[in-house]
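Student: I need the structure of the sequence given here:
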Amino acid sequence: MTMPPAVSIQVLRTPELIQSVCRYASIGDKACLAQSDRRLFYMLMPALWEHVKGLARLFALSPYLEEMSKVEGHGLYTTAGIDEFIASHKPLDNDDFARFDIYSPWIRHLEVCEYGATPEYEPALSLLYIFSNRRTILPNIVSISMTVHFNFRTDPICVIPFLSDSLQELDFSITSAMSNWDTPLAESKILLRSVSVKCFQLKTFCFTPPGVSYFPQPRSTISLLDTLTQRIDPSIQEQLDNPPWYFIAPMQPLVRFATSASFLEPSFFASIGNWPSLEYFEVLFDTEDGLDLPDLSATAFPALNHLGLHQVPNWDTAEEIWDTSSLVSKPTSVKLNMAETCIEHEEQSIDKLLSFLHVIGARSPYVQNLWIHVENDNNYPAYELLASDLDQLEGLPLGNRAPEPAEEHDVY
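Tutor: Next up, the predicted model:
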């Protein structure tokens, strides 16, 4: 005998049954099932929206945002064009977020650039940035990342609208071979300021520096984020006259921190050394200068287990860092990416590399994972090392395999 429809739907709504069915269902099937019944909608949708990849998926929740994300020829490259855009477009209001507000509390993780950001998003992000100064967009967000390898300027306007006091991780990954990271200093400071005043639970902050290249050049284009910020609150401009570390120093001690060498003023570097929770520390050198290291006590960096140095300009800088015992004696993981400027004549370069391997072996006794990369191009031959050359490291408790696939000019 067929059960009455009311009984059938009650059985279908049983959480245990739904979990069993969804274990074998695709994301698309789960979404279709969720649309079939209101109770099923609220049962299934939170898991489907917990991790969002790409801004397009967010914009689709608001017809106006989706429309603005497809605007072309917007003229947001000059101050006059930005002012004209603001004056000629309706600002976002709560009505534009009627559907968005149903889904946004479920979002815990946002991966901003699944396939790389596109310039067409700037109109939508501009309106969203202005609106985010009046209310929180993602109230329960835990992590925001821009970690996919993409070839475009890292633009803080892609993440600032989504900052929240619930945020614990903000990650702009530093990659070993990217010379085209290019975030203007003003935009960097705006992001740092926004993080310092909004994100009180932050534990991970990995941020790329302003203008990373072998010969950094100032950007001549108008900064969209800087112009919008001045329009929203002109008083912020006075705060932006401070150096970058001014905004980072008041933060609570972090667990993971990656930043630019140019941000590490000596007194701030000493403060980082006193963070009791810092386990992961990476520095990206955005100039040909080294680090101005302060005198650190033996108890500095008490919890550090990973040290990463990227685009190190020369071997002398690396050796100076390894003279700082409290920084290099504790990590079990070391990632070292030397800039192309380290390559001179092949014989001299290989001698310096071997000498530095000896330094690591002597001063970093707990290293289990060691990754060394020397930037190279077709003008220089790849390093050729004999197995016996690695005797310098025989005292280290290294793993049996490289942590990542080796390239011909990498050393593990």
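
Student: only C-alpha atoms for contact and neighbour calcs from this point on.
Tutor: Noted.

Student: who's the closest spatial neighbour of Tyr412, skipping the chain neighbours?
Tutor: Leaving aside its sequence neighbours, Tyr412 sits nearest to Trp371 (C-alpha to C-alpha, 6 or more residues apart in numbering; 5.0 Å).

Student: centre of the chain versus the strand or helix carrying the one you found, how much separation?
Tutor: Counting by DSSP states H and E, the element that carries Trp371 is strand 369-374. When distances are taken as C-alpha atoms, centre = their mean, to the nearest Å, strand 369-374 is centred 21 Å away from the chain's centroid.

Student: let's see this one next, to set against the first:
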Amino acid sequence: MFDLAMPLAWKYVDDIQRLFALLPVPKQVQQVDKAPKKPSSSSLEDDFERFNVYAPWVRHLEFWTCLYYPKHRELDRIRHYSMEHTVLPNLRYISVTTELGFVKMSVIMPFISPSLVGFRLGPISYEPIPELSESEFSLLLTALCDKRCRMKYLSVPASRSLGVASSGTADPDDSRGGQKNRAGRLFKDVLPTMGPLAGLTISSNILEHDGLRMIGSWRALERFEIVGASNGQNDDFAFPQLDESAFPFLEHLGLYRLSGATIFDIVQNVPSLVGGLTSIKILPLSSDYLSEDVSPPIGLKLLPILVKRCPRLQSLWLRVCDAKYLVHRTPVSALDALMDLPLQSLFLEGIHLVECTNVPKHLAKIFPALGHLGLPDHRLSFVDLRTVRDQMPQLGSLSIGLDAGSLSDVKIDYEDPGRHPQYPLRVLEARFRKQGLHEERCPDTPRSYTFQQVSLFVRYLSSLWPDVQLLEQQVTAAETNSEIPGCMTKFFNDQLAMLSRHSCDSVLKCDDTAVLDEENWKLCEQKHRIKQ
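Tutor: Here you go, the predicted structure:
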């Protein structure tokens, strides 16, 4: 039973406080000497006796935005112990979803283990993209090298800033180009010691031509993502001349925060990089969308080029415009250029499709195999969701803009016991925004719903897709469901899950479907107000 329970409880740890809680509470000893004393080896072994029962089971360690910071005494014990022992001997992955800084980096460093195969700073879905300073980047790479980690996946976007650990003394080569060269040389020197990677996310200001050629020679590389500088200074980034054999097995390419012109040049002129892709994700520099003068946006001009250069593309994520500045009114016929691709997943940000009376029907016609659709800035009414369901019954996930005020147009039979045909859609990402330049959050959103509206909202979604759940992401800066606070999203999903179970019960009575509780909804609203 122990061997069955431990992997379930400790394989994935998303709160390091659980680990520090395994250490005994330090005894309060009156210290005559003010100088801090290093713990003895025997006392450390005793301290970690209980810790080491659980530590071997940990495979994935996650650091969220609200990073627990241990007390100095706790952290000192972990640091001293890590000098002679591997703290988590079977750790495979570390992922971080927050800006680090050296204070937080000091919490992570003791847990780096020789067994580590993946380190991810991200995820990269929405702005802002977390990144390391150059000094943090150097510290992390050095630690991975010292521990002889045989990495397979490395995601470490880095900025040009030196961070708080820089020496303060001027370097003769302290120009912007010099900084780039130092980071690039370190990157190029350290990576061969880790072995060819299967996945790499790196900043454009770290990449030099020699480094790019080395990366292109890796036969194991399947995923490659390039992140531009947060200040937009990427003018000097360009790919070198590559052999036709470069990037032989690359499947996914991500291009983030680069200018539209740079992205266009890469897709058009680096065939060995893009020719074999099955997935591409492009989030250009936001400053490209400050006015409507760019018509059509360069993102739309990319579509026929992608079809020509990436004929095997199955997944396309493209930010046509940044919705914070502009939602481009795009004729639905512009997407016809993609119909020759074997697309299974399509996500287009910053567009509102026009010149079509039935957008779902048109999309179903040109993308018959589509299983995942994202049009987060194309706003529909709640009634339109039924059309999406009927025209695209094969969808497994949907991201769409919704008019929260249109819920009043929905009609539902409350006497229906809730048994509905099954559809594969499991995930719905609902966005609620005003339409127009400089998008603002819509004042009428599910957070302002009455209990009766909440009941209608949940039952209607369940009647369309009995197994649906609202997308819930723990990324604070994401626009994802930003108008539905996390506690409310959980409340909605709990009710949707209950309705799903009821839908499968053939002997269910109508009265038994009253799963919503007005008192619980009021508690949920109160919890959200307290957080604010």
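
Student: that older thread, what's around the corresponding residue of the second structure for the residue nearest to Tyr412 of the first structure, how many residues?
Tutor: With TM-score structural alignment as the criterion, the equivalent of Trp371 of the first structure in the second structure is Trp317. If you count neighbours by other C-alpha atoms under 10 Å, Trp317 of the second structure ends up with 18.

Student: identify the residues contacting Trp317 of the second structure.
Tutor: By C-alpha atoms under 8 Å, 6 or more residues apart in numbering, the residues touching Trp317 of the second structure are 280-282, 346-349.

Student: just give me the longest strand of the second structure.
Tutor: strand 372-380 (DSSP state E).

Student: what comes up buried for it?
Tutor: 372-380 (16 or more other C-alpha atoms under 10 Å).

Student: would you agree Asp243 of the second structure is in contact with Ser272?
Tutor: Yes. Asp243 of the second structure is in contact with Ser272 according to C-alpha atoms under 8 Å; the separation is 7.4 Å.

Student: quick one, which of these two is more surrounded?
Tutor: Ser272 (19 against 14).

Student: now do the closest residue to Gln368 of the first structure other than its chain neighbours against Ile321 of the first structure, distance only.
Tutor: In space, Gln368 of the first structure comes closest to Leu398 once its chain neighbours are excluded; the distance is 4.0 Å by C-alpha to C-alpha, 6+ apart. Counting by C-alpha to C-alpha, to the nearest Å, the gap from Leu398 of the first structure to Ile321 of the first structure is 21 Å.

Student: counterpart of Ser196 of the first structure in the second structure?
Tutor: Using TM-score structural alignment, the partner of Ser196 of the first structure in the second structure is Cys145.

Student: would you map the helices across the stretch 201-350 of the second structure?
Tutor: 209-216, 260-269, 271-274, 298-309 (DSSP state H, counting those that start in this stretch).

Student: got it, and the stretch 351-500 of the second structure?
Tutor: Under DSSP H, counting those that start in this stretch, the stretch 351-500 of the second structure gives helices at 359-366, 382-391, 451-464, 486-503.

Student: what's the counterpart of Pro110 of the second structure in the first structure?
Tutor: Pro110 of the second structure maps onto Pro161 in the first structure, by TM-score structural alignment.
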